[in-house]
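**Q** my questions concern the predicted model and sequence given below.
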Amino acid sequence: MTSLNFEEKNKNEAEKKALSSDLKKTLADIAASIRILSMDAVQKANSGHPGLPLGCAEIGAYLFGMVLKHNPKNSSWANRDRFVLSAGHGSMWLYSLLFLSGFNLSLEDIKNFRQLHSKTPGHPEYGDTDGVETTTGPLGQGIGNAVGQALGIKLLENKFNKDSYKIFDAKVYCLMGDGDMMEGVSSEVSSFSGNLQINNLVAIYDANKVCLDGPISESFSDNVKERYESYGWKVYEINGHDFDEIHSVFTLINKGQDRPVLIIAHTIIGKGSPNKAGTSKVHGSPLGAEELKLTKEALGLPLESFYVYPSALEFFKNKLKDEEKLEKNWNDQFKKWSEAFPDLYDEYKKMKERFIPENLENELKALPIKSPIAGRNASHAVIQELAKVMPELYGGSADLSVSDMTMITAYPVVSRGSFKGRNIKYGVREFGMATIASGLTETGMILPFIGTFLTFSDYMRNAIRLASLMKLRVIYHFTHDSIFLGEDGPTHQPIEHYAALRAIPNLHFIRPADANEVKMAWMAALKYHGPTAFSLSRQNLPTLSETDVPYNEGMGRGAYILKKEKKKADFTLIATGSEVELALKVSEELEKMGKGVRVISMPCTQIFDSQDTAYKNSLLGGDIGKRVSIEAGVDLGWHKYIGIDGTAICMKSYGLSAPYEKLAEEFGFTVPSILKRIL
């Protein structure tokens, strides 16, 4: 084991406040209870990961017993410390601690680990289990969420704290494993947070030298200490089983923190297991009945299943009184603050309630936007107006704000030592940006929008998926949304991305046709209690008179009729984004030939799919002629709307590098080409 790695004078000072033998005995009982509950729950389920709970029991006992400032009886208290288990496979460790410390989780819930509809699923899930701050499991993302939560608290500190009132001063703690360290996203978010010197973030690295596939030496040899020091973090090393060393490092951190902290805690995975400790055999499989018995005997634990030490329950019962008092004192201070600063309190309420101005639709419709205009520029104009009336709105970009048009011009950029801005420069870290944005919205008071080119959504996809699973309100501001971005060529031209994003449950993917639909896309995103992805053009588009309809008759339906057939429909044209104008032009030529034509704009298939049957039939039911979809992406998903015999005007290959007008000709997105296809 590596001993505590600090300056001697600090170590000596910390030791002056050493733990008493009685307290260490109680913490040991808590750690023992964690081990018993975790081993038994995994064994009962015959599924799970016992290694981390056995190896991190002392860390958990100390963290929940001595460090975290929260109130388990009100897990949504605004100024609570937050804990994120990035190594989500070790979920029974967290569930054991939530149960012991008094969250709304029972012993019966522990016994139902990994069972259908239980409060203790295989990996922690946001909203399913009281006290779980974010959904984790896909490694590396939990630390990203933790960075976002910590950054969000810093933003709220800057906005609301006054000299005599600390409304926000909470910290975020995160437990990482070797897998988190190996995933590239952890590097992105750790570099980002080090650059900003986010000083309310503490990450604990469970350095047990074992991953699922075997010894970590086979795949990972980073010098983690030097790596994190290069990011600008303060790094400590401790024996993760030694309460004195754990106590000493947290004593130092609590004295004052000026940057993010990483605690490298050297542990033994599966500690106590005679035949599996320190090996990958204990990482992701139950111990087995015989090894479970041997492990309890080796650790001196009772053999009784799901035994909990009475001293552990008594400790947390007494601690809960202090925690409830802590929140009460904060509430008293908050009331005084609200009376002293009524304007700030009004902003606080707006942010807490996710305020949307009552007359927003009319205000957006009245917003003058020139025509023609690129979708990205139209959205930029909307952002400026929204920022004036919605204090919860914070923007950011992955090094592309001058191209994706996400900058809120009236506010500065968040920077080291200054968190008063409302623009966040994430650098070229798309995946990290998406995980941080999820953490920002998990503060319950920030609505983030983040920008990059649509083709780079691939880097972000798993974070978007988790945000969709959690139904988090994040807005993905994707631009350069088709082959018509032009000369940058096929590496930057999205082809399959519309279909890929539409495939994610709970994500609203919106591809607006013009400035009118961009305005209403923002309305849709603000109204929706889940994530939204905008797909915005680089090229200028005319503002169409046909799209100037009330929200509830247009964007709010997901699809709507732009142009009604003048006689029985021979053709129904369905289009999205920049191809809507093209569909209208095609309809004009068809009408000159005496054809009846219906034109439908379908900016969001997910919203349309949620409409009642009568409305869907009013657009696509009955004999409406030959159905044609027009969209500059793959046709995957379109035959749901145009039928097996419908014609999809689509991309069947990657794009090319050329001016967008030439690309339209090359790939058949012109009126003559489409007429030739469908007649």
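**A** It's in.
**Q** okay, CA-based contacts and neighbour counts for the rest of this
**A** OK.
**Q** residues near the residue lying closest to Glu324 once chain neighbours are set aside, how many?
**A** Computed as CA to CA, 6 or more residues apart in numbering, the closest residue to Glu324 that is not its neighbour in sequence is Asn71, at 5.8 Å. Per other CA atoms under 10 Å, the neighbour tally for Asn71 reads 26.
**Q** in contact with Arg354, which residues?
**A** Glu392, Met445, Ile446, Leu447 (CA atoms under 8 Å, 6 or more residues apart in numbering).
**Q** just put those residues in a markdown table and tack on distance to Ser587, neighbour count and secondary structure.
**A** Below are the contacts of Arg354 laid out as a markdown table (distance: CA to CA, whole Å; neighbours: other CA atoms under 10 Å; DSSP: H, G, I helix; E, B strand; the rest coil):
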| residue | distance to Ser587 | neighbour count | secondary structure |
| --- | --- | --- | --- |
| Glu392 | 43 | 25 | coil |
| Met445 | 46 | 23 | coil |
| Ile446 | 44 | 27 | coil |
| Leu447 | 40 | 24 | strand |
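**Q** ok, structure two:
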Amino acid sequence: MTDHKQDFGGLRSPDIFDVASNALRFLAVDAVERANSGHPGTPLAMAPVIYRLFTQFLRHDPAQPDWADRDRFVLSGGHASMLLYGALHLNGYDLTLEDLQQFRRYPSRCPGHPERGMTPGVEVTTGPLGQGVANAVGLALAERMAAEQFNVAQAPVVNHRTWVLCGDGDMMEGIVSEASSLAGHLRLEKLTILYDSNAVTLDGPSELSFNEEVAARYLAYGFRILRITDVDNFAQVDATLRMAMQTRGQPTLVIMNSHIGIGSPFHDDHRSHGAALGAEALLSTREQLQWVHPPFVVPDEAYARWRPDRDSGYSAWTQLCEDAAALDPHRWSEFERRVLNGELGKVPFEWPSFDDGAAISTRVALGQALRSAASVTPEIVGGAADVESSTETRLDTQVTWPTYEGRDIYFGVREHAMAAITNGIAAHGGFLPFASTFFVFSDYLKPALRLSSIMELHTLFIFTHDSIALGEDGTTHQPVEQLAGLRAMPGIVVLRPADARETAASVAFALGRDDGPTALVLSRQGLPVLSGTKTIDTTSLAGHRLRGGADVTLVATGSEVSLALSAAELLHESGVDAGVVSVPSLELLRERTVADRDALLGAAPRIAVEAASAFGWYEFVDAVIGMNRFGGSGPKDEVLEAFGFTPSQVSDSVQEILGGK
């Protein structure tokens, strides 16, 4: 073995050769090498911090990975996933060496980026940088809200922390700024961000694009700032993490100066970031870090260090639960239902009553239905990106420091963070969260909505001002392609109700659906309450016929349903027998059998009518009256007429289409 000449950045703490840290380092780099794909640099650098966090500070129990009062750890830089997988294995979670050897192979319990539900101990799916930080804010906020709702003085059954590890790339993402700003505003004292500042990104030194004073930024957000100058010095790591746990009245940012790829020939080099080290470099790394064991061989001493005889606190917590049940049976029963059993959104609520013909925007109907549901469903919480008065989503009182007792979360103008924080609240458990904004701004939050769908979270996304009919705000605020984009996303159900009654049914459906997010797309303008929706229920959301017709079937959603009915009357006067079918959700229609779809839509030519992109409709219809360009600024009626969405124009378009068949 060669003499160890490398100075490791001038940090020669003897802890750099610690068997526990190195066991994690080499599980990570060996798995990356076996896969010939992955990110070895961060695991080499951060292994000591993760070792100390998991064995000395994190409140968790590998035998009870879903313990409701466990501390949450989030790896925001999900590319460094072997750092987490290795720690979970070493700590005793149900993740074997064989699982680690299948890293990045399909199927595997160790995918390239951590995925919730696939690996025990993984709290959230973190892929795009920054999502994990915002998820962690949601987890920490949910803990504070749950503590307010469920704790009794003598038996605090909710009392845990949230830790998130991120890097320079995360810090460059706007979502991190959005989420951290809100975390500081809400004074989430049980949130600690561990920032690995190694001055390296995939393309090279971070100074190519990033030289800001992160500490100053976070001081402005209201965080406490702590520093670790040598991540291999256990005494310094322990003292700093202990100080983070003692912080009161503000969240904490721990800035850690590390050396990416430490011990390898690519020490402090971007080449260690995103590729296997290679056989020669890996041998050199073993020599430098004095690791004599073959790949995937962990000495007993390392396992012993990773699994100390340390009380997780789980047994004491179960006693607290017994005390809580005796002290406040009602509060305990709610905790048991919502947190322990995960029974969310199952309580029936009274749908608001609406009169035929009344002009009610579906956003207003949404507000009435949502508040009716919330009155009997205390787990419903959420808010808007500073447009609550427009999305009609106000429920109760504001969630804010120091009590967190309300149900309205004021996210501010932070659409992306709003959605990712909502994901964190849902992942925490005990709450059924919603987020709301104008539909065109769904583009600002779509990456987080996509992750909500990947995780199959029980979340509700409320989008109002749904079409060119919003009028004067013009092209920048008029959605055209957004419906097609959401409908193309696997796992989500998109509902665009035609009237107030369909809206109430959509709310009931969304609250009851627990295997993925639901998006409600709602009108700004008033829409007539249709006589044909009197007997609607949630099964009708896959489509229901409002008017029979043998010559043609107009298939429409949202505000275009009443338009289609008016056009059908004009067509009837001209001798064309037109039927009308409302299809609030194409996803639910797709779930029906072909025979059921054919029975609903009929054998006559089918023409979709929707003031949006036609993309995606041709699976169900023969022709589409839609939008193939952006809208324009003007009063609603002028804009609709300009783009062919008046009853007479739709009637003419239908006849033209039929004439060409």
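**A** That came through, no problem. Source: prediction; values computed, not measured.
**Q** from Gly131 of structure 1, how far out is the residue nearest to Glu324 of structure 1?
**A** Here the criterion is CA to CA, to the nearest Å. By it, Asn71 of structure 1 lies 10 Å from Gly131 of structure 1.
**Q** and if you look at Ile483 of structure 1?
**A** 45 Å.
**Q** kindly report the same for Asn74 of structure 1.
**A** Applying CA to CA to Asn74 of structure 1 and Gly131 of structure 1 gives a distance of 9 Å.
**Q** and what of Ala499 of structure 1?
**A** 35 Å.
**Q** kindly report the same for Asn208 of structure 1.
**A** In terms of CA to CA, Asn208 of structure 1 sits 26 Å off from Gly131 of structure 1.
**Q** and those two? which has more neighbours close in?
**A** The neighbour count for Asn208 of structure 1 versus Gly131, taken as other CA under 10 Å, is higher for Gly131 (29 against 24).
**Q** SS state for that one?
**A** Look at Gly131 of structure 1: counting by DSSP: H, G, I helix; E, B strand; the rest coil, its state is coil.
**Q** enumerate every residue touching it.
**A** Applying CA under 8 Å, 6+ apart, the residues contacting Gly131 of structure 1 are Pro72, Ser75, Leu98, Phe103, Asn104.
**Q** residue in structure 2 matching it?
**A** In structure 2, Gly131 of structure 1 lines up with Gly121, judged by TM-score structural alignment.
**Q** now swap in Thr452 of structure 1 and tell me
**A** In structure 2, Thr452 of structure 1 lands on Thr437 (TM-score structural alignment).
**Q** Gly90 of structure 1 now?
**A** The alignment partner of Gly90 of structure 1 in structure 2, by TM-score structural alignment, is Ala80.
**Q** quick check, that match in a helix?
**A** Yes - applying three-state DSSP, one finds Ala80 of structure 2 inside a helix.
**Q** if you skip the residues just before and after it, what's nearest to it?
**A** That would be His39: by CA to CA, 6+ apart, it lies 5.6 Å from Ala80 of structure 2.
**Q** one more: Val414 of structure 1?
**A** Gly421 (4.7 Å).
**Q** where does the residue mapped onto that neighbour from structure 2 sit: helix, strand or coil?
**A** Matched by TM-score structural alignment, Gly421 of structure 1 corresponds to Gly406 in structure 2. Put simply, Gly406 of structure 2 is coil when judged by three-state DSSP.
**Q** please apply the same query to Gly382 of structure 2.
**A** strand.
**Q** tell me how many other residues crowd it.
**A** By other CA under 10 Å, neighbour count at Gly382 of structure 2 equals 28.
**Q** measure it to Asp408 of structure 2 for me?
**A** Gly382 of structure 2 is 5 Å from Asp408 of structure 2, by CA to CA.
**Q** equivalent range in structure 2 for stretch 509-525 of structure 1?
**A** If you align by TM-score structural alignment, stretch 509-525 of structure 1 falls on residues 494-510 of structure 2.
**Q** revised request: answer the last question for stretch 55-66 of structure 1.
**A** Under TM-score structural alignment, the match for stretch 55-66 of structure 1 is residues 45-56.
**Q** buried stuff in that stretch?
**A** Ala45, Met46, Ala47, Pro48, Val49, Ile50, Tyr51, Arg52, Leu53, Phe54, Thr55 (16 or more other CA atoms under 10 Å).
**Q** could I get the contacting residues of the match of Gly90 of structure 1?
**A** Ala80 of structure 2 neighbours (CA under 8 Å, 6+ apart): Gly38, His39, Pro40, Thr42, Pro43, His113.
**Q** how about the helices of the stretch 101-250 of structure 2, start to end?
**A** In the stretch 101-250 of structure 2, the helices defined using DSSP state H, counting those that start in this stretch lie at 131-150, 168-172, 174-186, 214-221, 234-245.
**Q** how about those helices, which one is nearest Leu320 of structure 2?
**A** Closest approach to Leu320 of structure 2 among the helices of the stretch 101-250 of structure 2 (CA to CA): helix 131-150, 12.0 Å.
**Q** quick one: that closest one to strand 380-384, angle?
**A** 130 degrees (axes from the mean of the first three to the mean of the last three CA atoms, to 10 degrees).
**Q** what about the helices in the stretch 251-400 of structure 1?
**A** Under DSSP H, counting those that start in this stretch, the stretch 251-400 of structure 1 gives helices at 289-299, 310-340, 342-352, 360-366, 375-389.
**Q** so which of the ones you listed is the most surrounded?
**A** Each of those was scored by mean neighbour count; the highest is helix 375-389, a mean of 21, by mean count of other CA atoms under 10 Å.
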